[in-house]
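*Asks:* Structural data only, the sequence is not supplied:
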């Protein structure tokens, strides 16, 4: 049996190749609540030396809203397993089992336990395949931030003022009014 091909991408659904629609590819989509996503991207952009200077609270590279909505709206018509970062943080074993089932596999308790251990934030911070430590310092300035910084839910509370949060909430409610995705901002 030919091993599966795995492709990691940040492309919005409309930019996936036509073969995605024709061949029944399976997609695992992980979404993170927009406040923590914004904070994470802000720190990533600060340390990423090949991007232009982000300024305060960047929203570069397209709309987060369009991205999460695109996959959400297609999840029941395509082979898309839509996961939430917050659910993975809350109960990694449950979400790993969901992934295994989606891919048509059953995991023994031992294998599940090993996957959970190897995918903890601390383990991934130490893993060069996950932490991108092999990327040269001319691309990532690790004195500013690490690629895997905190991996927490609710860190946005440490970065958004009450006024910023209120403005964000207003914009979020207006922009997401046509698509109710059950994001959690704290766990």
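*Replies:* Ah, there it is. Just so you know, these numbers come straight off a predicted model, no measurement behind them.
*Asks:* make it CA atoms for all contacts and neighbour counts henceforth
*Replies:* Will do.
*Asks:* Which parts of the protein are helices?
*Replies:* Assignment of helices within the chain using DSSP state H yields the ranges 18-23, 34-47, 64-74, 85-90, 92-102, 109-118, 121-126, 128-131, 162-175.
*Asks:* Buried residues in the third one, which are they?
*Replies:* With burial defined by 16 or more other Cα atoms under 10 Å, the residues of helix 64-74 counted as buried are 64, 67-69, 71-72.
*Asks:* So which of the helices of the chain is the most surrounded?
*Replies:* Mean neighbours per residue, mean count of other Cα atoms under 10 Å, is largest over these for helix 34-47, with a mean of 20.
*Asks:* closest to residue 156 out of the helices of the chain?
*Replies:* Go through the helices of the chain one by one with Cα to Cα and the one that ends up closest to residue 156 is helix 34-47, at 5.1 Å.
*Asks:* so what secondary structure elements neighbour that closest one?
*Replies:* Where contact means 3 or more Cα pairs under 8 Å, 6 or more residues apart in numbering; DSSP states H and E, helix 34-47 is not packed against any helix or strand.
*Asks:* so what's residue 92 up against?
*Replies:* Listed by Cα atoms under 8 Å, 6 or more residues apart in numbering, the contact set of residue 92 reads residue 116.
*Asks:* redo that, cut-off 10 Å
*Replies:* With contact set as Cα atoms under 10 Å, 6 or more residues apart in numbering, residue 92 has these partners: 85-86, 98, 112-113, 115-117, 119-120.
*Asks:* Alongside the first one, take a look at this:
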């Protein structure tokens, strides 16, 4: 049975769908542990990439079976998901046997369960430039039947600029988490573009933040495994085992590049987008690159 595409609605000031709010009480009461690591992103900003890196850093040595037989969404559960035919994200997270538990979220910072802050958990946030992010989100919504209908590109782009996306405004999301970083020292803020530019360098920074020290050989192996083309063909990383996604429309992992927005934006769309961007991105200390 195909899932029915959900409708967006306003949820405490953020656009959401029922698949992320139906289990709200359990999400808010989720009990984090001090060694939990939360991977937070706006949708389509490199979540699976970083999830895979962390899983390999911590558990790559355990057994090859883990990475070859368990889909990434079971190794790193999606905290707020609540889908009728599946276990909820909170149930999956509670059942994790690993230590640390790796948990992912797309929640804006103000929605994160308070136990993560109370337990002083480490959080890895990944942000991606808005132009590539909206393009990736568009193709994702086309193929993911659990997302609202994206309609055509130009109306999708307009809704993105207005923040009428699942998990709300990109601007609010990246800025909210950036502000949190200024006061919460256990938050590592990564940029997708930096990871594309030099994956090994960014893994080094991540290791330093997490206090892990893989050997040079392990690090080289991880860097190889998490290259986009490798992950795209790996059924345990590429979501091809997920029933809600129609790969005939578009793959879950499409291009993984910086600058693909140029193939989608018209000159006029780019001008309007730039104008909105300048208004919304007032904090000059958070800078993104739209090309490398």
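*Replies:* Yep, that arrived. Being a predicted model, the structure only gives us computed values, none of them experimental.
*Asks:* Figure out which of the helices of the first structure is closest to residue 144 of the first structure.
*Replies:* In terms of Cα to Cα, the element of the helices of the first structure nearest to residue 144 of the first structure is helix 34-47, at 5.4 Å.
*Asks:* so the helix or strand containing residue 93 of the second structure corresponds to what in the first structure?
*Replies:* Remark: residue 93 of the second structure resides in helix 89-95, with elements defined by DSSP states H and E. Matched against the first structure by TM-score structural alignment, helix 89-95 of the second structure finds no partner residues.
*Asks:* list the helices and strands that helix packs on?
*Replies:* Under the contact criterion of 3 or more Cα pairs under 10 Å, 6 or more residues apart in numbering; DSSP states H and E, helix 89-95 of the second structure touches helix 24-28, helix 72-75, strand 102-105.
*Asks:* Output the residue interval of the first structure matched by the first one.
*Replies:* Read it as helix 24-28 of the second structure. Under TM-score structural alignment, there is no match for helix 24-28 of the second structure anywhere in the first structure.
*Asks:* After that helix, heading C-terminal, what element do we hit next?
*Replies:* Past helix 24-28 of the second structure, heading to the C-terminal end, the next element that is a helix or strand (DSSP H and E) is strand 37-41.
*Asks:* So which elements touch that following strand?
*Replies:* The helices and strands touching strand 37-41 of the second structure, judged by 3+ Cα pairs under 10 Å, 6+ apart, are helix 47-59, strand 102-105, strand 122-127, helix 170-183, strand 187-191.
*Asks:* repeat that with 8 Å
*Replies:* helix 47-59, strand 102-105, strand 122-127.
*Asks:* For stretch 101-108 of the first structure, which residues meet the burial criterion?
*Replies:* Buried, per 16+ other Cα under 10 Å, within stretch 101-108 of the first structure: residue 102.
*Asks:* What range does it cover in the second structure?
*Replies:* Aligned using TM-score structural alignment, stretch 101-108 of the first structure spans residues 208-215 in the second structure.
*Asks:* again, but for stretch 158-173 of the first structure
*Replies:* Going by TM-score structural alignment, stretch 158-173 of the first structure sits over residues 263-278 in the second structure.
*Asks:* Quick one: residues in contact with the matching stretch.
*Replies:* Contact with stretch 263-278 of the second structure is made by 135, 161, as judged by Cα under 8 Å, 6+ apart.
*Asks:* For residue 35 of the second structure, see how far away the nearest residue in space to residue 159 of the second structure that is not next to it in sequence is.
*Replies:* In this structure, residue 159 of the second structure finds its nearest non-sequential neighbour in residue 165, 6.8 Å apart by Cα to Cα, 6 or more residues apart in numbering. Between residue 165 of the second structure and residue 35 of the second structure the distance, using Cα to Cα, to the nearest Å, works out to 32 Å.
*Asks:* quick revisit: can you redo the helices of the first structure as a markdown table, where the extra columns are distance to residue 148 of the first structure?
*Replies:* What follows is those, written out as a markdown table (distance: least, Cα to Cα, whole Å):
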| stretch | distance to residue 148 of the first structure |
| --- | --- |
| helix 18-23 | 30 |
| helix 34-47 | 9 |
| helix 64-74 | 20 |
| helix 85-90 | 14 |
| helix 92-102 | 17 |
| helix 109-118 | 15 |
| helix 121-126 | 6 |
| helix 128-131 | 6 |
| helix 162-175 | 24 |
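*Asks:* Nothing else from me, thank you.
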